[in-house]
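# sequence and predicted structure below; questions after.
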Amino acid sequence: MMYNNLFKNIKPFEAILFLFIFVSFLLTVGIFVDNKSNEKLLDFIHNLQKKQLEQIEENIDSYTNNIYAFFDNLVLAEAGSDTKYPLIVYNDEGVIYDNTTGKQNYPKPEIGLSNELVLKFSKELSSGNIYYYLRKDGRIYSSYVSIQSLISDSSPAYADVVIFDGVETLYSENYKEFFGKLFRLDEDKYHFLEEGGQKFLFSSTEFRGVNIGIYGAMKNYFSGLSSQNNAFSMPGMVYGIILLLLLFLLKIFISRFAFEKEKFEKLFQLEHEKFKKIVEAIGEGVALIDNNYNLLFVNDYVKNRVNGETEGKCYSVLAGRNSPCEQCGMMDVALNGELKNVRFENFFSCSEGYFDIIWTPLFDEKGEAVAVVELIRDVTDAVNMQNALLKSEHYLKEIIENAPEPIVSFDENFNIKTFSNEALKVLKIEPDKVMKITDIVNDSTFYDKLVTDKFVDNMDLTIDSHGNKSLQVKTSVSKIEKESGYEYIAIFKDVTKIRQLEVKLIQSEKLSALGLLAGGVAHEINNPLVGILNFAQLLSKRFETGTYEKKLIDTITEAGEQTKEIVQNLLIFARQKSEQKDYFDINDSAEFALKILGSRIKYKNITAVNKITNSMRVYGNKGKIHQVFLNLLVNSIDAVDTGGYIEISSDEDEKGSFIKIYDNGKGISSKVMAKIFDPFFTTKKVGQGTGLGLFLSQAILHEHGWEFELDSVENKYTSVKIYPGIDYAN
């Protein structure tokens, strides 16, 4: 079927042309090559051999120049086994340096007194070397090179090289009998030499005192010569066959092209209609622009926005400008071959709005950008919606930032997104340092509730963050579910002052209850105590001084008096009002604390010493100062081991007079020291402390305007100094 279509498309003149070429080919095969043609061929081979000889001369000259430069720049002390060239150095006594593999004691060469480079060819066919000698600095420097290495790239595979002088052959790859005749031959002509029934074509040239010749068998240079007088032109026959085949293939190609052209034109038209329908159905603008900004094609979307005008420069037709737009990226796309996207406002001269312009290069078969496809997308609604959303987000952000309560929003990975100004102030957070909510809240229960509950209401938390030793807050958190995950809005309410007031209220209630209890106990003890003292005094009068009975009764009387004094102190403590202040001796508070805690001191076998010798009258609430001494002394008793030491003393320094309570207990670490005055902070076991002693003591002393200093070294001591201030009198 294919052959029928091919022959069907052959024209008559093409058939005649084919027959003419075929006959010409047959005539060419029958033509003989005359003697003149053979002579031209031999001249060509001779010229080829001369060029090969010139290349060999250039190779030897180049290597000779390199050797001379090597000898001229050589410093013998720097020479080593890694020298680029073989090197043998002679002096008057013989070889002094040899880096060749032979390592033989070569005889000193005879080169005369000349300082020029001497080149000699070896006279042994087996060695095939060129030797170089140079006299320098009283030495003779020698090197050599294989002749084969210099002629290998210049001598063809079908020819051999021979070097000879006027007497003998110096080098040959293959020895021939006719070498003895070479020195008599003229170098300006080619010569025929025979050996073993085979003809060789020989050419030579003179070089540096020797002759270099090149020869090759005639059959290796050309074939098809049956004799010197007649031969068929094989190249002509081959050329004819090739020409015939080319013409035949050209005819097939032309016929096939003509047949397929119509088919592809119809297919192209069909695909063009499909492409046009697809482009129109996109619903976005499409324009094809060449590298000179000329519009080649636009779809109906673009036509409707430019009032039907579709010819001219793109910036003129589309944007109504006299020059390309400043934001235009079309030329960058054409030059770099990369897609680019730019957003324009009011891109069309006849239409307002926001448009995304996307340029894509169109390449030819060489991979060069010949045009650019411009996609025009109307994003006005999306931009307006985005602007409204940004405005809404900005408005909500301002609401959060200016809210009167501390508000923090964060995502499900606990990354903080926004802070209210009140949060920065109340929580004392440094935004540059705090990146996660976990940097503020360290309570694991809080995060468990975030996972399980949708809303966390008024959860009590203690925050330890930047600049905050301890902050009591109530936290409410709302969980918001989004496509990207959960987000949380947390509201913190600072209840530290409320907690402190609650603590003071509880303590006040405790003190009030303790006062009532102390008053009741004092009255209950005081009544039988009066009877004990009265009867003891009556009994004392019945016995003589110094008797055993008298001593027992005096001991009872003394113990009763001490008990009476303790009861009186309890009554004073119970009846003390919080606002009542007066002058009193601060030593009374020290003695009161020692007596109240006397049993605990004796139980631990503690040595407790009061070294306050001078009266120090101060102005304040005696009951509250009693409480301070009780709290501090309790801490000292708990801190020291059995058999420890506690001392209460008075002294002066540059700040003024002070009372010091010292113990040799376990001291306070630097880590604990930072939280020692926090309410409810305690290092004691559960049930042994409330964590309010130092907190209340510091509050009472600050209320009085007294200074309070605490010094401690871990595992050594703790010292507390109380400066009553200037409002006291000795």
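Structure's in. What do you need?

# contacts and neighbour counts: CA atoms only from here.
OK.

# can you spell out which helices and strands pack onto the longest strand seen in the chain?
When the chain is scanned for its longest strand (criterion: DSSP state E), the result is strand 471-482. On a contact count with 3 or more Cα pairs under 8 Å, 6 or more residues apart in numbering; DSSP states H and E, strand 471-482 meets strand 455-463, strand 485-494, helix 496-540.

# ok, and here's another one to check against it:
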Amino acid sequence: MDKSNYAEGSACLAKTSCLKDFAKYLQAIQIPLIVIDGEFNVDYINDAGVRLIGLSQEQVKGKKCYEILKTVDCLTPRCLCAFVMKTGNEVSSETSARIKDGERHFKCFSSPIFDENGKTAGAMELFVDISDLKAAVMRSKQQIQYLKAVPTPVIAIDENFNITYINDFGAKVLGHNVEDVVGRKCYDMFNTEHCRTPKCTSAIAMRTRKVVTSETIARIGGKTFNVRYTAYPLYDEYNRVVDAIEVAMDITRQREMMATIEGIVKSATQVSESVESLSAEILEARGRSVVLATSWHRLWKS
């Protein structure tokens, strides 16, 4: 924007008569907005701002902005309005304020207002409530911390099978640092028998939008692992599948134990069959001996 044109427009805004003309446009903005003079007195606040702080227009007008908003930056060197009135430059920043019954987080945009002589006469500030976004980011960070602590590989991949996240345990299994793994193809790192085939559970999960579990064999660092893994589709804000998360579990020892148990059962079955066969032979031999004894006895008597 041309600085002279901006100064001309803001000079009009600095006048009370012009401010009334601008008010109908500012009221249409569904984001809290205030206009203050050079002494931090509130000249104007729109309806969205009134709803935010829970006061009426009459209660707000003439008060200091820091008395009604009470952000953590108010009356400190971080105050945006003080900065723009001092420098004449637009600026934005994040802050928080205790409003009504709770703390809210805002992205603030502050612009200087000039008088007809081109000198700063006040400031206009917009407050975009990002509390829900901050809470979501915090939850995501907590969930990532949980995933980092899970003692099994967890990875996230995009539609092109690029690894966008891997937990510490997963990177350790691969013998790499997390930074070395992110951005690589999952099939290059895990090298399972399902990779790049129709059996890939991540591909199935992203295509069908369903959670898929399967078992396969992975070859990592010259070693072979039996793996059970589950893939979960991930969605964007438009409910489109954009990623997948895989949770893998090494079941090699389970497989080895099952193989041992199966071997024992097989051996026991063979022994049982041998015992049964031997028992039959013993019974048959016993029967023959009884017949021979009887025949001998009869022969002896005769």
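Okay, I see it. Source: prediction; values computed, not measured.

# so what number do they get for TM-score?
The TM-score (TM-score structural alignment, normalised by the length of structure 2) is 0.56; 227 aligned residues with a Cα RMSD of 4.3 Å.

# a markdown table for the helices and strands packed on strand 471-482 of structure 1, including distance to residue 199 of structure 1 and mean neighbour count?
Formatted as a markdown table, these follow (distance: least, Cα to Cα, whole Å; neighbours: other Cα atoms under 10 Å):
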| stretch | distance to residue 199 of structure 1 | mean neighbour count |
| --- | --- | --- |
| strand 455-463 | 111 | 16 |
| strand 485-494 | 96 | 18 |
| helix 496-540 | 121 | 15 |
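
# and the ones you listed: which comes nearest residue 272 of structure 1?
Across those, residue 272 of structure 1 has its closest neighbour in strand 485-494 (47.5 Å, Cα to Cα).

# wait, a strand at residue 165 of structure 2?
Yes: if the criterion is DSSP: H, G, I helix; E, B strand; the rest coil, then residue 165 of structure 2 is within a strand.

# the aligned residue in structure 1 for it and residue 409 of structure 1: what is the separation?
Under the alignment (TM-score structural alignment), residue 165 of structure 2 pairs with residue 417 in structure 1. As judged by Cα to Cα, to the nearest Å, residue 417 of structure 1 and residue 409 of structure 1 stand 6 Å apart.

# between these two, who's got more neighbours?
residue 409 (20 against 15; other Cα atoms under 10 Å).

# which parts of structure 2 are strands?
Using DSSP E, strands in structure 2 cover 33-37, 42-45, 91-99, 102-114, 120-129, 154-158, 163-166, 212-220, 223-235, 241-250.

# so the longest strand of structure 1 versus strand 407-411, what angle?
50 degrees (axes from the mean of the first three to the mean of the last three Cα atoms, to 10 degrees).

# next, the angle from strand 471-482 of structure 1 to strand 485-494.
Going by the same axes, to 10 degrees, strand 471-482 of structure 1 makes 160 degrees with strand 485-494.

# what comes up buried for strand 471-482 of structure 1?
471, 472, 473, 474, 475, 476, 477, 478, 479 (16 or more other Cα atoms under 10 Å).

# residue in structure 2 paired with the first one?
Put plainly, it is residue 471 of structure 1. So residue 471 of structure 1 corresponds to residue 224, using TM-score structural alignment.

# grab the nearest non-local neighbour of that match.
residue 218 (5.8 Å; Cα to Cα, 6 or more residues apart in numbering).

# quick check: the aligned residue for the one you found in structure 1?
Using TM-score structural alignment, residue 218 of structure 2 pairs with residue 461 in structure 1.

# circling back: how near is the match of residue 471 of structure 1 to residue 155 of structure 2?
The value you get for residue 224 of structure 2 to residue 155 of structure 2, if Cα to Cα is used, is 19 Å.
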